[in-house]
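> this is the structure alone, sequence omitted:
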């Protein structure tokens, strides 16, 4: 395949260290969903080797037979130190954290803690598709508060939907995606404080999915929801899963503000007990020792965002792309191409590039696709070439 890396070994950029042949030997979802003639840029897996500190930690555990049940506070303590050094947040209370098997299981547990069956959960669409399926599985109903035209939180619309959610005095939750998936929007401290004020005014409990928190542009800083004023009754879910590509080494933490500690204490024992010990070892190593590897990744992602913008401007100028400050995902507005509600189907069929279909992200997703930038720049280049050929 022309233009695709066949053996790059750029030691500074994790995105350039694996060849396409090596990647195709993987057995994960990204590399087994489609035939080999398809470039997979859909599911949120990164084309990187495992960070060396993580590899050492889990290899040592396996060699020792350290594969029992999880225990201890090493994971939350490592996250607390990471939060202090990376985000300037030194108020992460280890005693207000609970282990979770992964972030989405944690989201479901948090929603169950603060709402009852049939209550509303507000989301900002277009948004991560499992929000819809997991919330429905939990027996709650989704209310959409669409993002604004600038792909940022629309606080006026959020206020109106909060009112609707609380109609009749029912409990309600707001599932905040921070940073936002799929747009890559990084919420500001002022925006989060405004969210907290609205939630407090209308009695809506906030559950923040902050799984992409480590993945921000090098000139930006993530703001934890629980670090802003008015979030005392908030809940948050964090994990190293996205920052260090650890989906197979599951683990997450639920964090509570001071007024939500009693809620977190009601998490069933079997939920925390189901967290993987090896996953916790990997997560701890990532937060504690994976900073240099993460920095190299973030620089590579910054380069890929710029590259994608340049390639689209040259080859597919009808596609609108606003590079986000966070995540490794690109949200592409393809409506001007006239490909219908699901351009991803056209790019797959005609171009052999697999992208996420926009309609699965809820209202506002039609005519869009999500592209995973966490790959070699040569693969990004080849993908855009194929996409352009698919519409000519």
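Happy to help now that I have it. None of these values were measured; they are calculated from a predicted model. Numbers count the residues shown, from 1 in each chain.

> please make it C-alpha for all contacts and neighbour counts, starting now.
OK.

> so residue 170 is in contact with residue 119, correct?
Yes. Contact criterion CA atoms under 8 Å: residue 170 and residue 119 qualify, at 6.5 Å.

> next one for the comparison:
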């Protein structure tokens, strides 16, 4: 196996980066917020991009190579042979793909059901396109509450109302990996109430030991659903825009209505990079997952030592930790302030940033269930993760009310 990719960069080297993660806050802040990983590019991806640049291959994207690469990956890693390249389309990225899928299967004023707490752009993007976000909160163990979901479906479809269920699989911010049984039950409910399903599966490659990823389109009853996938999170390619929309058998005609101009949105270099990731950089991903698993255990130990009052359910997937900080009794548990896609601190996140110089994502931005919580990105090296939690522990000792 390759060397753990999270061990390759020091803090001074990381501070040379100009991305959002490293430029939003001052240089004395340890940024463990936005979903960027502290890794170098996987060598097969670097080589594919270098080869393209060497021949000036910087035009418009075309072809089905990315869909074919994801299909082969899905069969090898998830045992899913059902990805039909003829029912796919390239999209600019997963979130813009979600928007385009919602445009295909819903109209102004329709309801979009989400499982809160959930990725903040689910709220902002959906509301911007004149749909109504309706929350169906996760249960107390961070899993889909099927009874609550059925109640929500029944309510939003009453009187011939139309609705879409925007599924996050694996779930952000909790790191929950939904089981085949759970997803099959979801599909049955969606069919019963005539709810269309759009699945954001951007974190699918990043499932940690002990859990198995199930593509939503692989479960019975999902034939009318649409899925979005990408190499963005698994291989740290957010700056190389690309994604794939995949239609279930009965959603093929919907996807066929996708405007041609949408396919011009992804970067050609992004398509090349994402294809190389799924096809040629699997060993790198395996090494990364091993490193993330080690960091998941390290984080548990660090929290037990420095912040024992924090409640933490170790994630099954992603590299995001959802920390319940309510027992720390830190001041300033207010509403978050949004600037574009960046949500500034509120509640315990404000205390950790202002007094500990650690940047985390503020819980209230994730909707109902987010108050008093923070999201921590542990895709970094052990030294940075250790120092960050130590700083957070110091803040609690200085400011917390026992």
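Arrived safely, thanks for sending. In this text the structure is predicted, and so the values were computed from the model without any measurement.

> still on that earlier bit, hey, what's in contact with both of residue 170 and residue 119 of the first structure?
Applying CA atoms under 8 Å, 6 or more residues apart in numbering, one finds that no residue jointly contacts residue 170 of the first structure and residue 119.

> out of these two, which sits in the busier spot?
A side-by-side neighbour count of residue 170 of the first structure and residue 119, using other CA atoms under 10 Å, places residue 119 first with 20 against 15.

> trace that one over to the second structure, please.
The alignment partner of residue 119 of the first structure in the second structure, by TM-score structural alignment, is residue 110.

> that match touches residue 160, doesn't it?
No. Residue 110 of the second structure is beyond contact range of residue 160, at 10.8 Å (criterion: CA under 8 Å).

> in the longest helix seen in the second structure, what counts as buried?
In the second structure, taking DSSP state H as the definition, the longest helix is helix 282-306. Buried residues in helix 282-306 of the second structure, counted by 16 or more other CA atoms under 10 Å: 282, 284-293, 295-296, 298-300, 302-303, 306.

> ok, then the element right after that helix?
Toward the C-terminus, helix 282-306 of the second structure is succeeded by strand 311-312 as the next helix or strand (DSSP states H and E).

> can you give me the angle whichever helix or strand comes after that following strand makes with helix 282-306?
Next helix or strand after strand 311-312 of the second structure toward the C-terminus (DSSP H and E): strand 320-324. Strand 320-324 of the second structure and helix 282-306 meet at an angle of 20 degrees, taking axes from the mean of the first three to the mean of the last three CA atoms, to 10 degrees as the criterion.

> what range in the first structure does strand 320-324 of the second structure sit on?
So strand 320-324 of the second structure sits over residues 329-333 in the first structure, by TM-score structural alignment.

> again, but for stretch 230-241 of the second structure
Residue span in the first structure matched to stretch 230-241 of the second structure, by TM-score structural alignment: 239-250.

> equivalent analysis for stretch 123-143 of the second structure, please.
Under TM-score structural alignment, stretch 123-143 of the second structure corresponds to residues 132-152 of the first structure.

> coming back round to it: mean deviation, the match of strand 320-324 of the second structure versus the second structure?
Mean deviation of stretch 329-333 of the first structure relative to the second structure after superposition (mean CA distance after the TM-score superposition for the first structure): 0.1 Å.

> just how off-centre is that stretch within its chain?
Offset of stretch 329-333 of the first structure from its chain centre (CA atoms, centre = their mean, to the nearest Å): 14 Å.

> excluding chain neighbours, what is closest to the aligned partner of residue 96 of the first structure in the second structure?
In the second structure, residue 96 of the first structure lines up with residue 87, judged by TM-score structural alignment. Here the nearest residue to residue 87 of the second structure in space, its sequence neighbours aside, is residue 247; by CA to CA, 6 or more residues apart in numbering that works out to 5.4 Å.

> re earlier: tell me which residues are up against the longest helix of the second structure.
Here helix 282-306 of the second structure has contacts from 1-6, 42, 206-209, 234-235, 310, 312, 314-315, 319, 378-379, 382, 385-386, 389-390, 392-394, using CA under 8 Å, 6+ apart.

> redo that, cut-off 6 Å
Helix 282-306 of the second structure has contacts (CA atoms under 6 Å, 6 or more residues apart in numbering) with 2, 4-5, 393.

> will you turn those into a markdown table that also has distance to residue 361 of the second structure, neighbour count and secondary structure?
Shown next, in a markdown table, are the contacts of helix 282-306 of the second structure (distance: CA to CA, whole Å; neighbours: other CA atoms under 10 Å; DSSP: H, G, I helix; E, B strand; the rest coil):
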| residue | distance to residue 361 of the second structure | neighbour count | secondary structure |
| --- | --- | --- | --- |
| 2 | 31 | 10 | coil |
| 4 | 25 | 19 | coil |
| 5 | 24 | 25 | helix |
| 393 | 17 | 21 | helix |
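
> wait, which of these is closest to residue 270 of the second structure?
Nearest to residue 270 of the second structure among these, counting by CA to CA, is residue 5 at 20.7 Å.

> spatially central residue in the first structure, please.
Among the residues of the first structure, the one closest to the centroid is residue 212, at 4.1 Å (CA atoms, centre = their mean).
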